[in-house]
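Colleague: predicted model and sequence follow; I will ask about them next.
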Amino acid sequence: MHNPADQSLAKKLPQGTLRDITPAYLEEPRSRFHGQAGLIAAPHDAAETAAIIRACAEANVAIVTRGGGTGLVGGQVMPDGPAPLILSLERMTAIRAIFPEENVLLAEAGCTLQQARDAASTAGRQFPLSLASQGTAQIGGVLSTNAGGVNVLRYGNARALCLGVEAVLPSGEIIHDLKRLRKDNTGYDLRDLLIGAEGTLGVITAASLVMAPIPPEIGTAMMVVESPAAALSLLALAQSRMAGCVTAFELISGQGLRFLDTAFPDLRQPFADRPDWLVLIEVGLPTGLSADEALEALFVDGAESGLVSDGVISQSGQQSTDLWNIRETIPDANRQIGAIASHDISLPLSEIARFITDATAMLSAQGDMRINCFGHLGDGNLHFNLFPAEGRSRDEYDPIRKDLSRAIHEMVVSRGGSFSAEHGIGRLKAADLARWADPARLAAMRAVKAALDPKGIMNPGVIFPT
């Protein structure tokens, strides 16, 4: 315990919910923020969650809800101010029910994304949200940040895959809204309000999730393209040929491939020369249609159109896994190289190619650096990350790092894009939101926050700067 006030609050918490304070609860993956805690509580259900929140409200103690801790914008830690209570959902891991005929799965918030995916698989379905961190990321955190991932192009992000929630409001009241309905026009949609709120309006304790059929014919290919503009043309061609059956369409840069050579030299890559641009395509087709033949036809059409110069199509599940491993290992290589600044941005598809050209030119005038641009091209989400030039250290760029990020975000916003595509606002981007958000929208968000959390105890400093 940090002080007598912590001890007084601890006595009001449900028996058996307190946890020891360990470093794991105070960390976030990028080590940009180091958290603090007066108490850590891990409830077993929504009722205990509600009791904890009521006790904190009475004592005016801030609450930071923690899931798997994989968020990249500092929303899971509170570095400043009075030490908060950390509310961990680690004990709430149950799959409450599966309704295969409805394509619905009920999962508690502490269930990992992988557990939800495995549960859907046992029912002959899929939960199509897929992230590199799915073995650790929890359903509550995935919904609270409205996470995206590689399959948004076909299935949508977390919000599109949730029908209803059970949640506890800052007052300690429980919303029992675990609907399994596709249609329900009965007033304000509090589910959509809580999804993406990053723990600032309440705590999601369970959710009804949308499952989907597993396509019987799945194919994966990696194709060499001349430029991002060519990749976008190939995407349009793939979408028109396959009528919405493109599951993923990922852009990979040659710089990312060279980083893999440095960080993971044993990782096999399909092209001896490192092309400037690749796309990784996955399609899922109905019975009777060959995914491999569809990808082969796409390759031929792309080659005849001058969009594609080389490619490989997986001939087995292992080969598909190997191709995806290239894409999913790029973030690990980035961490080993060490970025100057990372940017999670989204743009209208028609603006992407020009943005990449213009941003690269702008940065080349600012100094010598390397750019690794990759991401979910199909839904317009790029990770546009900056790295030191070979032989230089990250510290050399500290005087200009913030200016570089601001310049990139300004270019994105001016093109109708977003400076936070799938990672959320957290603490890292709260000042950016204040700078670039529409004033009326920001005022409405503040009004909602004040109405639901008048004491400001829910994750203070997240979304709105303190």
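Modeller: Nice, thanks for sending it over. Numbers count the residues shown, from 1 in each chain.
Colleague: C-alpha only now, for contacts and for neighbours.
Modeller: Will do.
Colleague: and Lys179, how many neighbours?
Modeller: Neighbour count for Lys179, taken as other C-alpha atoms under 10 Å: 19.
Colleague: could you grab the helix/strand/coil label for the residue nearest to it when sequence neighbours are not counted?
Modeller: Of all residues not flanking Lys179 in the chain, Gly164 sits nearest, at 4.7 Å (C-alpha to C-alpha, 6 or more residues apart in numbering). Of the three states, Gly164 takes strand according to DSSP: H, G, I helix; E, B strand; the rest coil.
Colleague: distance of Gly164 from Pro100?
Modeller: Gly164 sits at a distance of 17 Å from Pro100 (criterion: C-alpha to C-alpha, to the nearest Å).
Colleague: who's more crowded, these two?
Modeller: Neighbours per residue (other C-alpha under 10 Å) separate Gly164 from Pro100, with Gly164 holding more: 24 against 16.
Colleague: was I right to think the more buried one contacts Asp177?
Modeller: Yes: taking C-alpha atoms under 8 Å as the definition, Gly164 is a contact partner of Asp177 at 5.6 Å.
Colleague: quick one: common contacting residues for these two?
Modeller: Arg191 (C-alpha atoms under 8 Å, 6 or more residues apart in numbering).
Colleague: could I get the contacting residues of the residue nearest to Lys179?
Modeller: So Gly164 contacts Asp177, Leu178, Lys179, Arg180, Arg191, Ala207, Ser208, Leu209 (C-alpha under 8 Å, 6+ apart).
Colleague: nearest to Arg441, of those residues?
Modeller: Arg191 (18.8 Å; C-alpha to C-alpha).
Colleague: would you mark the buried spots in the helix or strand where the closest one lies?
Modeller: Following DSSP states H and E, one finds Arg191 within helix 190-194. Using 16 or more other C-alpha atoms under 10 Å as the test for burial, helix 190-194 gives Arg191, Asp192, Leu194.
Colleague: would TSV of those with distance to Glu226 be doable?
Modeller: Formatted as TSV, these follow (distance: C-alpha to C-alpha, whole Å):
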residue	distance to Glu226
Arg191	43
Asp192	40
Leu194	42
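Colleague: looking at those residues, which is nearest Ala50?
Modeller: Leu194 (15.8 Å).
Colleague: is that closest one in contact with Ala207, as I believe?
Modeller: No: in this structure Leu194 lies outside contact range of Ala207 using C-alpha under 8 Å: 11.3 Å.
Colleague: okay, one more to line up with it:
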Amino acid sequence: MIGQAIIDRFSALLGPKGVITDPDDIAPWVSDWRGRYHGTAAAILSPVSVEEVAAIVALAGELGVALVPQGGNTSMVGGATPPADGSALILSLRRMNRIRSLSADDNLAICEAGVILSNLHDAAEAAGRRFPLSLGAKGSATIGGLVSTNAGGTQVLRHGTMRALVEGVEAVLPDGSIFHGLDALKKDNRGYDIKQLLIGAEGTLGVITAAALRLVPAIAARAVGWVGVASPADALALLRLVEAELGDAVEGFEVIADETLGFVLGHIPGTRSPIETRTAWHVLIEVDHGDLRDPGPVERLEGALAQAFEREIAIDAVVAANEAQAEAFWRIRESLSESEKAQGPALQYDISVPVARMPAFMIDAADAAMARFPGTTASSFGHLGDGNVHFHVRAPKGTSDGPGWIAAQGQAINAFVHDAVVAAGGSISAEHGIGQMKRTELARLAGPARIGALRAIKAAFDPQGLFNPGKLIPLPDEA
């Protein structure tokens, strides 16, 4: 545990507003979003500037105190939860919440790490632009966390992950130095790309304090459709048809099992199925246009869907008649994680497989898991266009002790699912990161070259091992 003398040193550095020690105020921030990991922290350090972050890191290095960087605490893999032994302090970036600049001419926003994603959306919209990354936790997820985990979301098909959207970063490195990398240079051949090392590093190599983010033109018009199909294979055929007809105007393409849709309808008030026909699988499509001179997206999507009916790919479909209905369709998608959590104990997998193999994986992996672990149910939903599957194995009906079931079955189910992913040529982490949840599985399944490189980079940047300990990097006895 970290004693009062150390807390006093940080209090002298930051002042009374910069250090939180009340246990009631700390309590919401020491458990992960899913409630699976629980830690302890004697204090939350809350700086307001990059200079204060640098001073915190320098003092932590002097005292040998570990730091756990934290934004909105929406990690799905325990990536922002402090250790249970109280050996680390939480470094909260939430007070660093300024949008330093936003230029429609440059299509660029410079945001501090604590900026909430939905606030950036609003600011960009006011300037006639948008930041093309969205996810269910947009009302609490922060820019620093999104950069640190290389977040994905529902618009990767067209715009890519955070790696593609981050033009530059400002960060404090473990020695207390400030990396000034916010210049959005298209060409820069000065050696290793430090920015890309920090993106997706989960706070193990540096503390992201600000990011320069790429904006795109505001949507002039959009069409959102909901399509019932018989199988993921038909969903992929529909994707290829829509891409052929509409090109890169296709912004989102999500596939959802009917069982998973049922969880939303059962647990999220005010939701209803967009189509009357009961189908085994559902597809949510968004088509966007940034140019008012383009043909109307509704007409173009309806034309593509007419072809889907002719080819017997689609069973039923509806195109949203207005923005309220379009938002209702997306609310279903954005409520999937919440409804799965309400459904009961489950093991959730954020995985990726090659797009061509995704339809078979969604069916075969679910059938295999249910056969191997009797009483469980399994289904998935995902970003079909980029091969990202959210695959869930749920505890047998009537299971009251969720943690007990996970403790008894979790390791075996994890290995079973991840082995299937690797066999399909995929990754055990598509967009949520490794955190502490997947660290041992990374050690088991990743090759020695990958593990060796991760450890070497970590040792070079953070020789004291003080940045987000226990996350991402497998321990020596785990490989």
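Modeller: The structure has been received and is ready for your questions. Just so it is clear, the structure is predicted and the values come from calculations on it, not from any experiment.
Colleague: take the contacts of Gly164 of structure 1 and keep only those in strands.
Modeller: Asp177, Ala207, Ser208, Leu209 (DSSP state E).
Colleague: excluding covalently adjacent residues, which one is nearest to the third one?
Modeller: Leaving out its chain neighbours, the residue that sits closest to Ser208 of structure 1 by C-alpha to C-alpha, 6+ apart is Leu106, at 4.5 Å.
Colleague: chain center to whichever helix in structure 2 runs longest: distance?
Modeller: Longest helix in structure 2 by number of residues (criterion: DSSP state H): helix 402-423. Chain-centre distance of helix 402-423 of structure 2: 21 Å, with C-alpha atoms, centre = their mean, to the nearest Å.
Colleague: can you tell me what sits against that helix?
Modeller: Applying C-alpha under 8 Å, 6+ apart, the contact partners of helix 402-423 of structure 2 are 344-347, 351-353, 365, 369, 373, 395, 399, 427-428, 441, 445.
Colleague: can you give me the strands in the stretch 151-300 of structure 1?
Modeller: Assigned by DSSP state E, counting those that start in this stretch, the strands in the stretch 151-300 of structure 1 fall at 162-168, 174-177, 203-210, 212-213, 217-225, 246-253, 277-285.
Colleague: is it possible to get a markdown table of the ones you listed that adds distance to Val312 of structure 1?
Modeller: Shown next, in a markdown table, are the strands of the stretch 151-300 of structure 1 (distance: least, C-alpha to C-alpha, whole Å):
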| stretch | distance to Val312 of structure 1 |
| --- | --- |
| strand 162-168 | 35 |
| strand 174-177 | 47 |
| strand 203-210 | 33 |
| strand 212-213 | 27 |
| strand 217-225 | 5 |
| strand 246-253 | 15 |
| strand 277-285 | 10 |
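Colleague: out of the ones you listed, nearest to Ala24 of structure 1?
Modeller: When the strands of the stretch 151-300 of structure 1 are compared for distance to Ala24 of structure 1 using C-alpha to C-alpha, the nearest one is strand 203-210, at 20.5 Å.
Colleague: Provide the aligned range in structure 1 for stretch 195-208 of structure 2.
Modeller: Aligned using TM-score structural alignment, stretch 195-208 of structure 2 spans residues 191-204 in structure 1.
Colleague: tell me who's in contact with the residue mapped onto Ala137 of structure 1 from structure 2.
Modeller: Aligning on TM-score structural alignment places Ala137 of structure 1 opposite Ala141 in structure 2. Ala141 of structure 2 sits next to Gly71, Gly72, Asn73, Thr74, Ile116, Leu117 when contact means C-alpha under 8 Å, 6+ apart.
Colleague: what helix or strand does the closest residue in space to the fourth one that isn't next to it in sequence sit in?
Modeller: What that stands for is Thr74 of structure 2. Among residues not flanking Thr74 of structure 2 along the chain, Trp33 sits closest, at 5.4 Å (C-alpha to C-alpha, 6+ apart). Under the criterion DSSP H and E, no helix or strand holds Trp33 of structure 2.
Colleague: Gln4 of structure 2: how many residues sit nearby?
Modeller: Gln4 of structure 2: 11 neighbours (other C-alpha under 10 Å).
Colleague: separation between it and Glu62 of structure 2?
Modeller: 16 Å.
Colleague: please apply the same query to Gly426 of structure 2.
Modeller: According to C-alpha to C-alpha, Gly426 of structure 2 and Glu62 of structure 2 sit 42 Å apart.
Colleague: before we move on, the earlier item: which position in structure 1 pairs with the residue nearest to Thr74 of structure 2?
Modeller: Match for Trp33 of structure 2 (TM-score structural alignment): Pro29.
Colleague: do the same with Val115 of structure 2
Modeller: Match for Val115 of structure 2 (TM-score structural alignment): Cys111.
Colleague: and for Phe10 of structure 2?
Modeller: Residue pairing (TM-score structural alignment): Phe10 of structure 2 is matched to Ala10 of structure 1.
Colleague: which one of the contacts of Ala141 of structure 2 is nearest Ile268 of structure 2?
Modeller: Closest to Ile268 of structure 2, out of all of the contacts of Ala141 of structure 2 and judged by C-alpha to C-alpha, is Thr74, at 19.6 Å.
Colleague: that older thread, the more surrounded of Gly426 and Glu62 of structure 2?
Modeller: Gly426 (21 against 10).
Colleague: need the counterpart of that one in structure 1.
Modeller: In structure 1, Gly426 of structure 2 lands on Gly417 (TM-score structural alignment).
Colleague: got the contact list for the residue nearest to the spatial centre of structure 1?
Modeller: For structure 1, the residue sitting closest to the mean C-alpha position, by C-alpha atoms, centre = their mean, is Ala147 at 3.6 Å. By C-alpha under 8 Å, 6+ apart, Ala147 of structure 1 lies in contact with Asn157, Ala158, Glu422, His423.
Colleague: and if we set it to 6 Å?
Modeller: Shown in contact with Ala147 of structure 1 (C-alpha atoms under 6 Å, 6 or more residues apart in numbering): Ala158, Glu422.
Colleague: please tell me how far it sits from Met78 of structure 1.
Modeller: Note on Ala147 of structure 1: its distance to Met78 of structure 1, by C-alpha to C-alpha, is 21 Å.
Colleague: does Gly75 of structure 1 really touch Leu428, like I thought?
Modeller: No: when contacts are counted by C-alpha atoms under 6 Å, Gly75 of structure 1 is not listed as touching Leu428 (8.1 Å).
Colleague: who has more neighbours, these two?
Modeller: Higher neighbour count among Gly75 of structure 1 and Leu428: Gly75, with 30 against 19, using other C-alpha under 10 Å.
Colleague: can you tell me the closest non-neighbouring residue to that one?
Modeller: Once flanking residues are discounted, Gly75 of structure 1 sits nearest to Gly426: 4.2 Å by C-alpha to C-alpha, 6+ apart.
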